[in-house]
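1. got a sequence here, can you build the structure:
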Amino acid sequence: MSTRIETDGRGLFYVMGPSGSGKDSLLRALRERLGPDDRVVVAHRYITREADANEASVALTPDEFQRRQALGCLALNWHSHGLHYGIGVEIEQWLAAGLTVIVNGSREYLPQAVARYPKLCAIHVRVKPEVLAARLRQRGRESEEAIARRLVRAGQAFDVPDGCLLVEIDNSGALRASADALARVVGVGGD
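-> Reported below is the predicted structural model:
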């Protein structure tokens, strides 16, 4: 028998955590578990940098991102580390159809996301500092100075609005264990 965390009928799961915590790997592992009858969708994210093979993202130029934002094509959007990120309005159709929707969000933007989707369930992916440092260096995207800033930011508290359900998943160890935990939270697989 699997354990599912009670989410009070929430259909939107907002996955967040520091860069390098393994959010994209967890979401990929979850997508790989989905069967044809699972009513779960992992939303892609629009971003103003090239996407890597591990993430469900669509690269946009900054001008195209701004254009889509102005046209109302983004349900959620934020700016972080010099980049723009967004989640398309298509998630609203998916939610209206009764699907479970999972998005890759931002800790800093959580209050705005909860303001728009008050019943969302926030999932915070955390990882031990030494593991995070190793992952950031392995990615090779940033300087040591930038990595140091990310490590400081990763340890800082973030605002969780009143009434927002927050679930913590430690992704410091084996991906499979963390993916099992995520699957239980969103109700994929199990009895």
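2. from here on, contacts and neighbour counts on C-alpha atoms
-> Fine.
3. residue nearest the centroid of this structure?
-> By CA atoms, centre = their mean, the chain has its centre lying nearest to residue 104, at 2.1 Å.
4. contacts only, for the residue nearest to it when sequence neighbours are not counted.
-> Distance criterion CA to CA, 6 or more residues apart in numbering; nearest residue to residue 104, sequence neighbours excluded, is residue 15 at 4.9 Å. Residues near residue 15 by CA atoms under 8 Å, 6 or more residues apart in numbering: 23, 102, 103, 104, 105, 106, 122, 123, 124, 125.
5. and the strands in the chain, which stretches?
-> Taking DSSP state E as the test, the strands found in the chain are 12-16, 40-42, 45-47, 57-59, 74-80, 83-88, 100-104, 121-126, 165-170.
6. hmm, residue 46 and the residue nearest to the centre of the chain touching each other?
-> No: counting by CA atoms under 8 Å, residue 104 sits too far from residue 46 to count as a contact (10.4 Å).
7. would you do the same for the sequence below? I want to compare the two.
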Amino acid sequence: MGPSGSGKDSLLRALRERIQPADPIVVAHRYITRAADANEASVALTSDEFQRRIGLGCLALHWQSHGLHYGIGVEIDQWLARGLKVIVNGSREYLPVAAKRYPELCAVQVRVKPDVLAARLRQRGRESEEGIARRLQRAAQGFDVPEGVRVVEIDNSGVLEESAQRLVDLVQTDRV
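-> Take a look at the predicted model:
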């Protein structure tokens, strides 16, 4: 989890590239109500289809942010039951709800320096300057961490390879 533009999708892509076929690790895709970016593991849904899937019980986790809906499918429950480590691109604000459903989760907070974040948001070209300012303000805010939830921080302000290796090392240990 981390602010938009912090490089979560890049880190997850790097993780997927580094895990071996026998590694018991799965990076879950997200359902999202906007066109999926080539850099992310997402499936685009219309708002109506997203709501339909909530109603059908197809989403284990779902939240709203910046006018968009995000969700993680119930297939992650099957993966967890098989003993796999499941990695999701989640939300800081949704962490308390996710922790209730998955009390043993380890949250990874991706941080990035404000100037780096601003440059990344401008480069991807999804938001106006006003939208970027809102995202920067939101990124600076803290978030509630439920009691008992382990949070590990990764600074992704610098070289992606270094941050990616930190994530790989974290995921490949038995502590996650």
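8. counterpart of the residue nearest to the centre of the first structure over in the second structure?
-> Under the alignment by TM-score structural alignment, residue 104 of the first structure pairs with residue 89 in the second structure.
9. for residue 46 of the first structure, same thing?
-> Correspondence of residue 46 of the first structure to the second structure, assessed by TM-score structural alignment: residue 31.
10. pretty sure its match is touching residue 71, no?
-> Yes: using CA under 8 Å, residue 31 of the second structure is in contact with residue 71, at 4.9 Å.
11. which stretch of the second structure lines up against stretch 20-34 of the first structure?
-> So stretch 20-34 of the first structure sits over residues 5-19 in the second structure, by TM-score structural alignment.
12. rewinding a little: list the residues that contact the residue nearest to the centre of the first structure.
-> Neighbouring residues of residue 104 of the first structure by CA under 8 Å, 6+ apart: 14, 15, 16, 23, 24, 43, 44, 45.
13. so can I have JSON lines of those showing distance to residue 65 of the first structure?
-> Shown next, in JSON lines, are the contacts of residue 104 of the first structure (distance: CA to CA, whole Å):
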{"residue": "14", "distance to residue 65 of the first structure": "21"}
{"residue": "15", "distance to residue 65 of the first structure": "22"}
{"residue": "16", "distance to residue 65 of the first structure": "21"}
{"residue": "23", "distance to residue 65 of the first structure": "22"}
{"residue": "24", "distance to residue 65 of the first structure": "21"}
{"residue": "43", "distance to residue 65 of the first structure": "17"}
{"residue": "44", "distance to residue 65 of the first structure": "14"}
{"residue": "45", "distance to residue 65 of the first structure": "11"}
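14. type out the ChimeraX command that picks the buried ones from the residues you listed.
-> To isolate the buried members of these in ChimeraX, using 16 or more other CA atoms under 10 Å:
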select :14,15,16,23,24,43,44,45
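15. for the contacts of residue 104 of the first structure, which one is nearest residue 131 of the first structure?
-> Using CA to CA, residue 23 is the member of the contacts of residue 104 of the first structure that sits closest to residue 131 of the first structure, with 13.8 Å.
16. contact partners for the closest one?
-> Contacts of residue 23 of the first structure (CA under 8 Å, 6+ apart): 15, 16, 17, 104, 125.
17. which position in the second structure aligns with the last one?
-> What it means is residue 125 of the first structure. Residue 125 of the first structure maps onto residue 110 in the second structure, by TM-score structural alignment.
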